[in-house]
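> Pasting the sequence and the predicted model now:
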Amino acid sequence: MRWDQLFDDLEAQLGAQERRERDSEVADRTRRERATVALAARFAAALGSTLRLRLVSGAQVRGELLDLGEDWLLVRTGSGGEAVVPVHAVAGVTGLPARASSARTARRFALGYALRGLSRDRAQVAVSDAGGHVLTGTIDGVGADFLDLAEHALGESRREENVTGRHTVPFSALVLVESR
């Protein structure tokens, strides 16, 4: 009888050890799998969701994530406008789902291509940089890593007499481009 108790105890210890090893292996595999998930896949899973983006300038943008590219996000803000946010300008996000999406990938074009669309449409924009400065006007041109802005008041057309300055903003300093 004592042998039965001893064997039962040894079997229980062996079972507990196997469960600990299996749990450890599952946790390790989960960590390895999570390490392969890119932020873009988390953003892709959030399409249509309301997010709050904390930007490197300290500003915050809250709104519905409408679209995303390889290095930019398009958000419909609470004021009804739309904002292009370079991913490098995002310092933190609230509202991302825990899951990632492989079904919907980001658009293949980069920030410059998206900004060229605003330039082509002659959209009036407010451009915010990493220093917290906001310039308003119309994007005249977009280079490989910068944009040229004809500064004028929002609501005024881009006519030479309304232009108060011309500014070049490197993409590395770009934090937010809001179209009104």
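Ah, there it is.
> CA atoms for contacts and neighbours, from now on please.
Noted.
> quick one: the strands in this structure?
When secondary structure is read from DSSP state E, the chain shows strands at 50-55, 60-68, 72-77, 82-86, 90-94, 124-129, 134-142, 146-151, 165-170, 174-179.
> Can you tell me which of those strands is nearest to residue 23?
strand 90-94 (30.3 Å; C-alpha to C-alpha).
> For the closest one, list every residue counted as buried.
residue 90 (16 or more other C-alpha atoms under 10 Å).
> With distance to residue 7 added, can I get the strands of the chain in CSV?
Shown next, in CSV, are the strands of the chain (distance: least, C-alpha to C-alpha, whole Å):
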stretch, distance to residue 7
strand 50-55, 57
strand 60-68, 60
strand 72-77, 62
strand 82-86, 64
strand 90-94, 53
strand 124-129, 71
strand 134-142, 76
strand 146-151, 74
strand 165-170, 73
strand 174-179, 67
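> So which of the ones you listed is nearest residue 113?
Residue 113 sits nearest to strand 134-142 of all the strands of the chain, at 8.3 Å, using C-alpha to C-alpha.
> Below is an additional structure, to be compared with the one above:
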Amino acid sequence: MRWEALFEDMEAQLAAARGAELRADVAELTRAERATVHLVDRVRSAVGGPVTLRLAAGEPVRGVVLDAAPQWVLLDAGGVRRALVPTGAVVAVGGLPAHAAPPAGTVERRLGLGHALRALARDRVVVRVRLASGDVAGRVERVGADHVDLVEDGARAAVRTCWSVPFAAVLVVASG
């Protein structure tokens, strides 16, 4: 009888050790997987949900995530208002789910801020660009490799100013 009890005890200890090892392996794999997740992938997983973006300067931007790419996030800021926010201007995001979307594909990774701004130029949309130094309003006239040209939407053509704004200075591009 004592031998049976001894072997049962050894089997129970072995099973407990295997269970502990499995739990440790799962925890380590989970941490390793989380270490590969990019913030924008978590933002992409929030499409259709509300978030708050805290920016490097100025007021936070709140809205429902419509789309996101590695270089920008597009929010529905209420009504017809849209906010295009460069990810480089974001210092914190509130309201994200714990899970992440799969990493962006090759094409999606190439959709930079310039692509989004060129769509606004094509549609002749009047926008307000928030900078740390203040706002610039106008139509997107041209989009370069690293800057956007905005022409003020003034009443008289002779007094319209064209502002060339580096992408790095843009906090938010708002329309509507």
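Arrived safely. The shown structure was predicted, so the numbers you read here are calculated from the model rather than taken from an experiment.
> List the residues that contact the spatially most central residue of structure 2.
By C-alpha atoms, centre = their mean, structure 2 has its centre lying nearest to residue 40, at 4.0 Å. By C-alpha atoms under 8 Å, 6 or more residues apart in numbering, the residues touching residue 40 of structure 2 are 68-70, 87.
> mind listing which of these are in helices?
Per DSSP state H, helices hold no members of the contacts of residue 40 of structure 2.
> if we take the residues you listed, which one ends up nearest to residue 107 of structure 2?
For these, the nearest to residue 107 of structure 2 is residue 69 (10.1 Å; C-alpha to C-alpha).
> which ones are touching that closest one?
Residue 69 of structure 2 sits next to 40, 44, 104, 108-109, 111-112 when contact means C-alpha under 8 Å, 6+ apart.
> Dump the residues you listed into TSV; add distance to residue 94 of structure 2 as well.
Shown next, in TSV, are the contacts of residue 69 of structure 2 (distance: C-alpha to C-alpha, whole Å):
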residue	distance to residue 94 of structure 2
40	13
44	13
104	21
108	23
109	23
111	24
112	23
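> before we move on, the earlier item: now for the contacts of residue 40 of structure 2, which sits with the most neighbours around it?
Within the contacts of residue 40 of structure 2, residue 68 tops the neighbour count with 25 neighbours, counted by other C-alpha atoms under 10 Å.
> Next up, the contacts around that one.
40, 43-44, 47, 74.
> Could you check how far it is from residue 85 of structure 2?
Separation of residue 68 of structure 2 from residue 85 of structure 2 (C-alpha to C-alpha, to the nearest Å) stands at 9 Å.
> cool, residue 26 of structure 2 as well?
Residue 26 of structure 2 sits 36 Å away from residue 85 of structure 2, going by C-alpha to C-alpha.
> which one of the two has more residues nearby?
Per other C-alpha under 10 Å, whichever of residue 26 of structure 2 and residue 85 has more neighbours is residue 85, with 25 against 12.
> mind listing what that one touches?
By C-alpha under 8 Å, 6+ apart, the contact set of residue 85 of structure 2 is 72-75, 171-173.
> What residue in structure 1 is paired with residue 157 of structure 2?
In structure 1, residue 157 of structure 2 lines up with residue 160, judged by TM-score structural alignment.
> re earlier: tell me which of the strands of structure 1 lies nearest to residue 5 of structure 1.
Closest among the strands of structure 1, using C-alpha to C-alpha: strand 90-94, at 54.8 Å.
> so who does the counterpart of residue 167 of structure 2 in structure 1 touch?
In structure 1, the residue matched to residue 167 of structure 2 (TM-score structural alignment) is residue 171. By C-alpha under 8 Å, 6+ apart, residue 171 of structure 1 lies in contact with 145-147.
> Filter these down to the buried ones, PyMOL style.
Buried residues among the contacts of residue 171 of structure 1 (16+ other C-alpha under 10 Å), as a PyMOL selection:
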select buried, resi 146+147
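> ok, so of the contacts of residue 171 of structure 1, who is nearest residue 13 of structure 1?
Closest approach to residue 13 of structure 1 among those (C-alpha to C-alpha): residue 145, at 62.7 Å.
> Spell out which residues sit in contact with the equivalent of that closest one over in structure 2, please.
Under the alignment (TM-score structural alignment), residue 145 of structure 1 maps onto residue 146 of structure 2. Residues near residue 146 of structure 2 by C-alpha under 8 Å, 6+ apart: 114, 166-168.
> one more time with 7 Å, if that's ok
Residue 146 of structure 2 makes contact with 166-167 under the criterion C-alpha atoms under 7 Å, 6 or more residues apart in numbering.
> any idea how far residue 160 of structure 2 is from it?
Relative to residue 160 of structure 2, and taking C-alpha to C-alpha, residue 146 of structure 2 is found at 23 Å.
> Over to residue 92 of structure 2?
Using C-alpha to C-alpha, residue 92 of structure 2 is found at 36 Å from residue 160 of structure 2.
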